[in-house]
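A.B. asks: What shape does this take:
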Amino acid sequence: MTVHFPRLAERARSQAVHQPGLYGDFDFTVLPHRLTIDPADASALPAWVAERAPYLTDEPTVELIRTTTLLGDVIADPYAALVATHGTKQLISMLCTACRDGIDAVPDAPPELVRLVEAMETPPPWIDMDLVEEGARAARVPAAFLSPYLLRGAFLATFTNTYAALPMTLTGALSSKRAARRVHHTAGFFAVTTMPGALDRHGAGFEAAAMVRFMHSLTRVQALRRPGIWDRAVYGLPIPQIDQMPAGLINTYILARAALRRRRPAFTHRERSVAEFARYRCFLLGLPEELLPTTPEAIVHLFHARAALLRDGFDDATCGALVRTTMAAQLHQGHGLTPRLTESVERSWSKYFFRQAFCNGNTSAAHAMSVDVTRTDALRVTLTAPFILGRYLIATAAGNQPRLTRLTDAYTLRILQRRLTAYGMPPSQA
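C.D. replies: Below is the predicted model:
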């Protein structure tokens, strides 16, 4: 019985009514095996992060996670389901045209496309749009100077649980080239959305968000339509909304943890703008307001509660293979000394970041998940930290000085544009 989030529960149930081809035989009253509130079960919440017990008795949060574990994208899924009659290339082409030139530029636009674009182009009242562009400006500093060295490590975190990672195997991510492409696409998305005006109706970030949202839905559709490929009783829905929340709010979660460590119950104005920018980006990706809290305590609580209810599991055939393939992927192309040095430094930073952030600095725990942090990696991080962290900290500090803001932002944009080119995103899209 739903008590705290009835509208969200109705949205989940409506999937069977509006998309019978996908969800007509899906029982939304039965919880998948991945979700557990049994204190005896091991969960994805490490003991060093937080105690699990309080989350299991928090009825509103448990209900929220239960509901969004069974919630796909009621707007984008019907459009992705047209793949059977239109094909992937045509659906992508129509979506890109609608984003760049408007829905009227798409001849005989399917009503499913019209609904998707209309749902994205009107900002909801629960987003403070005055803060979004300010937050994007602040977020582009780490996107330019820090994220390129940490992204692979953060990407690995999505592979540490069998129940959440399985959809990745359906996209061909076990191929080294496909793994590199996925990392670049992810990096490109997070970077381009920070560019000036990128999240405006016809901006490059708006289009990138639409494409990410479509690809999530397409993966969901393909998993559910292939006989025997997806065990609903075990995994529930592929890429449910609750699994998209951590990636969309990871930077906000880091800010929230830092605020709580300093015993600050609220964000500073700058942190609030970054959080609002992330919330709006998540809205474009289809996440509901209920999964986008605004305070440090609520954000940390939701992250930890999701992990507390997600059954623990690291299947080497799935998770281990995804980790190893991603670590082996060549992200920096070229045969000269510079690409090789950049690749080695980035890989070391990613492994080091993964160990510190997701394994509590435990080298053995990282090794168990196929991430080996060697002495050479530690040495590379130590030697390059003054440049990587120094430039990031200087740019952050200078950006907070009114006299230096424009100069710092111009320099940051030049660096960010170079990153986007390296990620394979043409200048016209950035």
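
A.B. asks: alpha carbons only for contacts and neighbour counts from here, please
C.D. replies: OK.

A.B. asks: What about residue 367, how many residues nearby?
C.D. replies: 13 (other CA atoms under 10 Å).

A.B. asks: cool, residue 190 as well?
C.D. replies: 20.

A.B. asks: Please give me every residue in contact with it.
C.D. replies: Contacts for residue 190 (CA atoms under 8 Å, 6 or more residues apart in numbering) come out as residue 143.

A.B. asks: could you pull out the strands for the stretch 101-250 of the chain?
C.D. replies: Counting by DSSP state E, counting those that start in this stretch, the stretch 101-250 of the chain yields no residue ranges for strands.

A.B. asks: To compare against the first, here's the next sequence to fold:
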Amino acid sequence: MQATEDPAATALPTTLPRTLPTTLPTTLRHAELAEQRYPQLAPTYFAAMWDGDPLADAFVADLARVGHGAGMRMLRTACRQGIDAVPDAPASLRALFAQLDATPDWVDLDALDRDTVHLGRYTRQAGIVLGAASLVSGYANSAASRPLEMTGRYIENAGMRTIEVASWLVAANKQGGLGRHEEGFELTVRVRVIHALVRQALLRDDRWDTAAWGVPICQSYLAYTLIEFCLIPLRGMRAIGAPYRPHEQAAYYARWRYIGHLLGIDERLLPTDEAEQEALEGIYLLTRPPVDDYCRELVGAINSEFLVPEIEQLVPPRLHPLAPRVVAALERVFIGDGIADELGVADTRLKHLVRAAGPVIGGLNAALDRVPVTLGPRTRMGERYREAQDLRLRSRYGVQHDLVDASPGGGKPHPARG
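C.D. replies: All right, here's what the predicted structure looks like:
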């Protein structure tokens, strides 16, 4: 799909190489087995290793002409007021918003909000799952983690990066948050452009090995974002006894399908339901490049700088020495012993306690969920907890912005900051 007729907006040398390898990235594993297990999905998944996001990449290429700051201001204005409020918008930005404004027929935002109105009752559990399941699961792929390494964001400040991710997730999942001029819509679009900015910078970086890793933040790994923040959290919530009701789960998959659309995920890779997410997870795990030392450093950083201190906040001081083991137990339950071993997560017998306690707690919570009068108060309590936690974490880590493109200077430069 061409983003625009303007040659300046589609100039490939600033985004993707003119010729890309016809073979698979050399770090990919078990390709033949993947083709046998996923005969329909594998050809699309493998081809997408060489695909970026043509619309967002074209806009980012235009920033060299219009200026980074001016271009990002145009982007925000278009999100908040519509593309017609940006009279001097480049053709690439207009093409991007032509896609964003064309809401697919399968999207029903009112139904999504109605069916997920009480998800906040499990706010405490969702925060744990975000760190110990969603983020950690993404670190078991050295190629997909490489952009974090080369931009220096996570090791620099794991707490800040986690808050930035949470800012987006909260906005995108709140009631009404994905409305056309709402914060969740804007942050999702900005995440998409941040990906394109990182992609452009890494393709210009001699350290990026395209033959080994494919295109930075390629479509295949971008699609796995939905697994990280939808399938894995739902599975993790069940594991620790916070199961959503069937209609809530269905709405959650539908919401993330739309978020994936806004992120620029190719429709051929965009899963529509749990079964399709499981297939995408399966081929990703089967073929992912092996874990390397940086993957293990990422896990160590989020554990020591964020998850362990957060667990300490939930227990009395005398139990603080147990916090590292609790984090390790949770991670082993969420991602499995095999991947945990690769990532260097300590083994602990506490994992058996977590696995045993989950169904018991889940049964109690499911019984509560069947009493409709409890849902509202529990949801309001969860939202108050989330707001208090957000204030505490932002104060603790000195974070006042939402996403990295709005972060203050200092530390290692980042492509999204211009």
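
A.B. asks: TM-score for these two?
C.D. replies: Taking TM-score structural alignment, normalised by the length of structure 2 as the basis, the two superposed chains have a TM-score of 0.76; 381 aligned residues with a CA RMSD of 3.9 Å.

A.B. asks: So residue 164 of structure 2 is in contact with residue 402, correct?
C.D. replies: Yes - with contacts counted by CA atoms under 8 Å, residue 164 of structure 2 reaches residue 402, the gap being 5.5 Å.

A.B. asks: How about the contacts made by the counterpart of residue 201 of structure 1 in structure 2?
C.D. replies: The alignment partner of residue 201 of structure 1 in structure 2, by TM-score structural alignment, is residue 180. Contacts for residue 180 of structure 2 (CA under 8 Å, 6+ apart) come out as 79, 80, 101.

A.B. asks: Just put these in CSV and tack on distance to residue 148 of structure 2.
C.D. replies: Putting those into CSV (distance: CA to CA, whole Å) gives the following:
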residue, distance to residue 148 of structure 2
79, 26
80, 29
101, 30
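
A.B. asks: number of nearby residues for residue 152 of structure 2?
C.D. replies: Neighbourhood size, residue 152 of structure 2 [other CA under 10 Å]: 15.

A.B. asks: Map it across to structure 1 for me.
C.D. replies: Alignment note (TM-score structural alignment): residue 152 of structure 2 maps to residue 172 of structure 1.

A.B. asks: before we move on, what about residue 217 of structure 2?
C.D. replies: For residue 217 of structure 2, the residue aligned by TM-score structural alignment is residue 239.

A.B. asks: can you tell me how far its match sits from residue 416 of structure 1?
C.D. replies: 29 Å (CA to CA, to the nearest Å).

A.B. asks: what does residue 245 of structure 1 give?
C.D. replies: For residue 245 of structure 1 relative to residue 416 of structure 1 (CA to CA), the value is 25 Å.

A.B. asks: And the strands in the stretch 201-350 of structure 2?
C.D. replies: With DSSP E, counting those that start in this stretch as the criterion, the stretch 201-350 of structure 2 has no strands.

A.B. asks: which stretches of it form helices?
C.D. replies: According to DSSP state H, counting those that start in this stretch, the stretch 201-350 of structure 2 carries its helices in the segments 210-213, 219-226, 232-239, 246-262, 274-287, 293-302, 308-314, 323-335, 337-342, 350-369.

A.B. asks: Serialize the ones you listed to a markdown table and add fields for distance to residue 170 of structure 2.
C.D. replies: Written out in a markdown table, the entries for the helices of the stretch 201-350 of structure 2 read as follows (distance: least, CA to CA, whole Å):
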| stretch | distance to residue 170 of structure 2 |
| --- | --- |
| helix 210-213 | 31 |
| helix 219-226 | 15 |
| helix 232-239 | 14 |
| helix 246-262 | 13 |
| helix 274-287 | 21 |
| helix 293-302 | 19 |
| helix 308-314 | 18 |
| helix 323-335 | 21 |
| helix 337-342 | 27 |
| helix 350-369 | 22 |
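
A.B. asks: ok, the match of residue 201 of structure 1 to residue 332 of structure 2 distance?
C.D. replies: To residue 332 of structure 2, residue 180 of structure 2 is 39 Å away according to CA to CA.

A.B. asks: Please report the distance of the match of residue 201 of structure 1 from residue 195 of structure 2.
C.D. replies: 21 Å.

A.B. asks: for residue 143 of structure 2, same thing?
C.D. replies: 15 Å.

A.B. asks: now residue 112 of structure 2
C.D. replies: Going from residue 112 of structure 2 to residue 195 of structure 2 by CA to CA gives 26 Å.
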